[in-house]
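**Q** attaching a predicted model along with its sequence, questions to come.
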Amino acid sequence: MPQHMPMSPWTREELERRFARSDDPEIEARRQEILQTLLAHSPDVKRQIIGEGQLIEARAVLRRVLARRGLALTSTQEAQIDGCSDLATLERWHDQAVTASSAEEALA
């Protein structure tokens, strides 16, 4: 018997229903414990989640610096930032945004 089988749509829906956030502190504590246990046994998934969080934060910080400097973004530049999945590039743009005279120069 295979150890891992694809998850059916029904199973996914059931998991989402059963593990949805709850206002009940006891249920929420159990949900968090289950999530921590699953992540402890899935280091690749944990790294992926952390990496995505770092990208989200880097995009937000970049936008904050640009806004504070009064460097307005075009819709194309917004899409460029949203589409960037390389943390080093986002950090480079952030560093450039600190001294850039335009959003275009910051995102070069």
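**A** Nice, thanks for sending it over.

**Q** all contacts plus neighbour counts: C-alpha atoms, from now on.
**A** Noted.

**Q** so Ser101, which state does it fall into?
**A** What DSSP: H, G, I helix; E, B strand; the rest coil gives for Ser101 is coil.

**Q** state the three-state secondary structure for the residue nearest to it when sequence neighbours are not counted.
**A** Distance criterion C-alpha to C-alpha, 6 or more residues apart in numbering; nearest residue to Ser101, sequence neighbours excluded, is Leu71 at 7.7 Å. State at Leu71, reduced to three classes by three-state DSSP: coil.

**Q** could you pull up the residues touching Leu71?
**A** 101-103 (C-alpha atoms under 8 Å, 6 or more residues apart in numbering).

**Q** mind giving me a markdown table with those residues and columns for distance to Glu28 and neighbour count?
**A** Formatted as a markdown table, the contacts of Leu71 follow (distance: C-alpha to C-alpha, whole Å; neighbours: other C-alpha atoms under 10 Å):
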| residue | distance to Glu28 | neighbour count |
| --- | --- | --- |
| Ser101 | 48 | 13 |
| Ser102 | 46 | 16 |
| Ala103 | 43 | 21 |
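
**Q** take the one below as the second:
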Amino acid sequence: MPFLVARSGQALDDFARWVAPRRPLAWVLSMLEYLAMSTTVREELLWGFAQTEDPEILARRQRILEVLLSVSPQVEERLVEKGRSEGLLEGRLAEARAALRRVLARRQLPLGPEDDARIEACDDLGVVERWHDQAVTAASTAEALR
């Protein structure tokens, strides 16, 4: 790859797009790791790896990911922490949605299919909690979910 170091800017981006489907995965990953191409092209090439359902390729990618994570423990730690926090958030959202539905039911405020779908689709904990607070005193379901 020494000749690539002399390339930069649009020339490097064009070359990277051209060469990626023609070289082995390890070679392309090495190019992505060492060359200063544009962020747009780097992301485009990285996302290009996701376009297969071939079990052999997926197994190789899994192994590559395992090796990369083993040499980057900080990244692995961040991913594990992210998974934990997302799992906790999903749990809190599920509890908040259930509490909102209980309040609406206890207050005998009808919950139509559209309203229920809206509650289920909301992934903002603050909004669901606000709806819950409003449901305590609201005169209608529409007022609670505004």
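**A** Alright, I've got the coordinates. The structure displayed is predicted, hence computed values, not measured ones.

**Q** where in the second structure does stretch 14-32 of the first structure align, residue-wise?
**A** Using TM-score structural alignment, stretch 14-32 of the first structure corresponds to no residues of the second structure.

**Q** export the contacts of Leu71 of the first structure as CSV, with columns for distance to Ile81 of the first structure.
**A** Listed next are the contacts of Leu71 of the first structure as CSV, based on distance: C-alpha to C-alpha, whole Å:
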residue, distance to Ile81 of the first structure
Ser101, 18
Ser102, 15
Ala103, 11
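
**Q** which residue in the first structure lines up with Gly91 of the second structure?
**A** That one, Gly91 of the second structure, aligns with Gly53 by TM-score structural alignment.

**Q** again, but for Ala105 of the second structure
**A** Per TM-score structural alignment, Ala105 of the second structure is aligned with Ala67.

**Q** tell me the SS of that match?
**A** helix.

**Q** check which helix or strand covers the match of Gly91 of the second structure.
**A** helix 43-68 (DSSP states H and E).

**Q** in that helix, what's buried?
**A** 55, 58-59, 62-63, 66 (16 or more other C-alpha atoms under 10 Å).

**Q** mind putting those residues into JSON lines with distance to Ser85 of the first structure?
**A** Formatted as JSON lines, the buried residues of helix 43-68 of the first structure follow (distance: C-alpha to C-alpha, whole Å):
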{"residue": "Leu55", "distance to Ser85 of the first structure": "7"}
{"residue": "Ala58", "distance to Ser85 of the first structure": "10"}
{"residue": "Arg59", "distance to Ser85 of the first structure": "10"}
{"residue": "Leu62", "distance to Ser85 of the first structure": "14"}
{"residue": "Arg63", "distance to Ser85 of the first structure": "15"}
{"residue": "Leu66", "distance to Ser85 of the first structure": "19"}
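
**Q** between those residues, which is closest to Thr11 of the first structure?
**A** Leu55 (30.0 Å; C-alpha to C-alpha).

**Q** how near is the closest one to Ala72 of the first structure?
**A** In this view, Leu55 of the first structure and Ala72 of the first structure are 21 Å apart by C-alpha to C-alpha, to the nearest Å.

**Q** can you pull out the strands in the second structure?
**A** Using DSSP state E, the second structure contains no strands.

**Q** could you pull out the helices in it for me?
**A** Here the second structure has its helices, by DSSP state H, at 2-5, 9-19, 25-34, 39-48, 55-70, 73-106, 113-121, 125-135, 141-144.

**Q** about what we covered before: which two of the buried residues of helix 43-68 of the first structure have the greatest separation?
**A** Leu55 and Leu66 (16.6 Å).

**Q** residues in contact with Gly53 of the first structure?
**A** Contacts of Gly53 of the first structure (C-alpha under 8 Å, 6+ apart): none.
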